[in-house]
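Undergrad: Any chance you can model this:
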Amino acid sequence: MTVNLRAAYAPLLAVAALVGIAAAVLRVPPSWLLVWQGPLLLLLALVARRSPVRPAVAAGTLGVAAVAFWPAPLVWESGSWLEACGAAAFWALPALGAVLVGGHLRRQAGWLRRAVRDARRDQQLELARDLHDFVAHDVSAIVVQAQAARFVAAQDPGQAVRALERIETAGLSALASMDRTVHALQEAAGGPTSPVPGLDRLPELVERFEGGTLDADPEAVRGLSREADTTAYRVAVEALTNVRRHAPGAAVVRVAVRRAGAGMELSVVNSAGRRGAGGLLARRRRGGTGLAGLRGRVEAAGGKLRAGADTGGGWRVCAVFPAEERPLG
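TA: This is a model prediction of the structure:
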């Protein structure tokens, strides 16, 4: 059987306070009463720090009264009631100090719990965004290629085989994304970490996207911070995923990485999708929060994100990131 000390502190303080008050009334030797104040002050601090609020208030009030009352009968015998009140007020100060110390520690512990809770929530949101940004992209590719393989299997088995190969590639990429998520969980537990992909993986990403073309300036990404680099890759993944979801018939998707002043601009532009294209994927289309979440990420990396209709009738997503500031000297 285990004892809940947190719940036991307040009753223990109440009993100790009653014993102290009774001892003062019965004229116990002052040296004994003085020694008794030490445990009372310690219990006051513990109750203020750990006990539930209601029992803490009741027991704490009784404890402060016991500490303040013990010299009153002694002073009353040789002085006036005013002197007894002054002695009680003087001894109330250390009792209130013990309560303040315990309350301060209680508040600090509350701040720490809230900080840990907020950190865990932020980590959970981070993992959820990782799953959305990377796994959803690969899963949507699997769905599109599976639909294409089903439609062309009878007329062109070779195309169906190539679609199956692309499904395999997308599946392996989804598994790698899941591995990164697991590594992130291991990192929270003190285990090894796995790096988040950046723009160096952009050619591979665009190559797996049917109809995708890439125009990248290698010099444009050299001045980016690591955070901006990985965020730009997330923007590209989310934009291409949205093309599959909302414009499955788009014939051309152009991805470009260019200089923008001292920084870099990433743009993803798709042509208009064909009506009726997409099959099951088009029927299950629904609005998401991917770009809304990426906007916050881009701004946190110091950049700006724009998304809207393109002049050619399609859709354009553009993210601009500043160059990393480097210290002088």
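Undergrad: When you work out contacts or count neighbours from here on, use the C-alpha atoms and nothing else.
TA: Fine.
Undergrad: measure the residue nearest to S225 when sequence neighbours are not counted to A109 for me?
TA: Using Cα to Cα, 6 or more residues apart in numbering and skipping the chain neighbours, the partner closest in space to S225 is E324 (5.2 Å). Distance from E324 to A109, counting by Cα to Cα, to the nearest Å: 38 Å.
Undergrad: higher neighbour count, the two?
TA: E324 (17 against 14; other Cα atoms under 10 Å).
Undergrad: Surely that one is within a strand?
TA: No. Under DSSP: H, G, I helix; E, B strand; the rest coil, E324 sits outside any strand and is assigned coil.
Undergrad: Tell me who's in contact with it.
TA: For E324, the contacting residues are G223, L224, S225, by Cα atoms under 8 Å, 6 or more residues apart in numbering.
Undergrad: Of those - the most surrounded one?
TA: L224 (20 neighbours).
Undergrad: now the helices: where do they sit in the stretch 201-329 of the chain?
TA: For the stretch 201-329 of the chain, helices defined by DSSP state H, counting those that start in this stretch occupy the ranges 202-208, 226-246, 280-283, 290-300.
Undergrad: Of those, which is nearest A8?
TA: Nearest to A8 among the helices of the stretch 201-329 of the chain is helix 290-300 (47.4 Å), distances taken as Cα to Cα.
Undergrad: Now the second one, please; I'll put the structures next to each other:
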Amino acid sequence: MTVNTRAFYAPLLAAGSAGGLFAAFLGVPAGWALLWSGLLLPLLALVARWSPARPGAAAASLGVAAVALWPVPLMWGTASWLEICGAAAFWAVPALGALAAGGHLRRQASRMRRAVRDGRRDQQLELARDLHDFVAHDVSAIVVQAQAARFVADQDPEQAVRALERIEAAGLGALASMDRTVHALREAAGVRSASVPGTSELPGLVERFEGGVLDADPTAVRDLSREADTTAYRVAVEALTNVRRHAPGAAIVRVRLHRVADGIELSVANSAPARGAGGLRGPVRRRSGTGLAGLRGRVEAAGGTLRAGASADGGWRVRAVFPAQGRTLG
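TA: Okay, the predicted model is just below:
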């Protein structure tokens, strides 16, 4: 059984202060009264640091009074009121200093707890965004492929089989994303975690996307910082997810990662949706919880810029530019 000694600081200070005042006014020797007052100073600091507010405030008030008033009985009848008040004020200074030291440590500990709490909350929000962004991409692929398989199952069973294979791959991708999130949670607890996906996984991502075409410059990839590399992959995931949701009839989706004048550019551009493709759109138009608007802050945090808009051919284009290592975008 563990005893919480901190709970005794305030009662001990109150009892010691009352006893010291009583002994001082009974006429104990000045040396003993001074020694007793000195012993109250660390108790004042401990109460200010650890005790609850109400009992701590009451005990601290009594402690300051005991330290400040110990010389008063010695001066009573031989000194003026001004001298007595001056002596009390003089001895109140170390008592208030002990309270200030304990209070400072209390505030620092409170700030540290708030920082840890805020850090954990931000980490939880980050993990929630990661899980949503990555899993939503794979789940939307499952929905689209399942709808396509339902429409072609009677006329072209072979196409339905291929759609089922893509559903399987998307399901495995969703499981991998959830595994990464679990690893990240374990890492927060001090257990070694799996790596965060980056542009090295773009080929597999685009290959699983029907109509996806990848054009990646290996030299440009090497010039991305680690943060920019993972953010670029996230932009690609979100852009492809939006294509599935809002333009499922797009015949071609081009993903390019190459060097431009102002850095390294990742672009995802889809052609205009084919006529008659709207039949698959109803169930998959649920909006993302974060989306490209949420990614803009991530891209800017990595030193880049993000733009999205309609292209000349009626499609949509998302463009993110990141600085090459050693450079920042103006």
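Undergrad: Just put the helices of the stretch 201-329 of the first structure in JSON lines and tack on distance to V257 of the first structure and mean neighbour count.
TA: Formatted as JSON lines, those follow (distance: least, Cα to Cα, whole Å; neighbours: other Cα atoms under 10 Å):
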{"stretch": "helix 202-208", "distance to V257 of the first structure": "10", "mean neighbour count": "16"}
{"stretch": "helix 226-246", "distance to V257 of the first structure": "10", "mean neighbour count": "23"}
{"stretch": "helix 280-283", "distance to V257 of the first structure": "29", "mean neighbour count": "14"}
{"stretch": "helix 290-300", "distance to V257 of the first structure": "16", "mean neighbour count": "17"}
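Undergrad: Nearest to W315 of the first structure among those would be which one?
TA: helix 226-246 (8.4 Å).
Undergrad: tell me the average deviation of the closest one from the second structure after fitting.
TA: Compared with the second structure after fitting, helix 226-246 of the first structure has a mean deviation of 0.7 Å; criterion: mean Cα distance after the TM-score superposition for the first structure.
Undergrad: Where in the second structure does that helix fall?
TA: Using TM-score structural alignment, helix 226-246 of the first structure corresponds to residues 226-246 of the second structure.
Undergrad: what does that stretch rub up against?
TA: 133-134, 136-138, 140-141, 144, 196-199, 201-202, 205, 209, 221, 250, 255, 266-268, 270, 281, 284-286, 291-292, 295, 298-299, 302-303, 318, 320, 322.
Undergrad: could you flag which of those residues are buried?
TA: Those of the contacts of stretch 226-246 of the second structure that meet the buried threshold are 133-134, 136-138, 140-141, 144, 197-199, 202, 205, 209, 221, 250, 255, 266-268, 270, 281, 284, 291-292, 295, 298-299, 302-303, 318, 320, 322, by 16 or more other Cα atoms under 10 Å.
Undergrad: Read off where the lengthiest helix in the second structure ends up in the first structure.
TA: Assignment by DSSP state H gives helix 81-152 as the longest helix of the second structure. Helix 81-152 of the second structure corresponds to residues 81-152 in the first structure, going by TM-score structural alignment.
Undergrad: Any idea how far that stretch is from the middle of the chain?
TA: Here stretch 81-152 of the first structure is found 9 Å from its chain centre; the criterion is Cα atoms, centre = their mean, to the nearest Å.
Undergrad: what does stretch 69-77 of the first structure give?
TA: Worked out by Cα atoms, centre = their mean, stretch 69-77 of the first structure lies 57 Å from the chain centre.
Undergrad: And stretch 260-272 of the first structure, by the same measure?
TA: Using Cα atoms, centre = their mean, the offset of stretch 260-272 of the first structure from its chain centre is 29 Å.
Undergrad: List the contacts of that stretch.
TA: 220-221, 223-224, 232, 236, 239-240, 243, 247, 249-259, 310, 312-323.
Undergrad: Stretch 10-20 of the second structure: which residues count as buried?
TA: Quick answer for stretch 10-20 of the second structure (16+ other Cα under 10 Å): A10, P11, L13, A14, G16, S17, A18, G20.
Undergrad: for stretch 140-154 of the second structure, which positions count as buried?
TA: Under 16+ other Cα under 10 Å, the buried positions of stretch 140-154 of the second structure are S140, A141, I142, V143, V144, Q145, A146, Q147, A148, A149.
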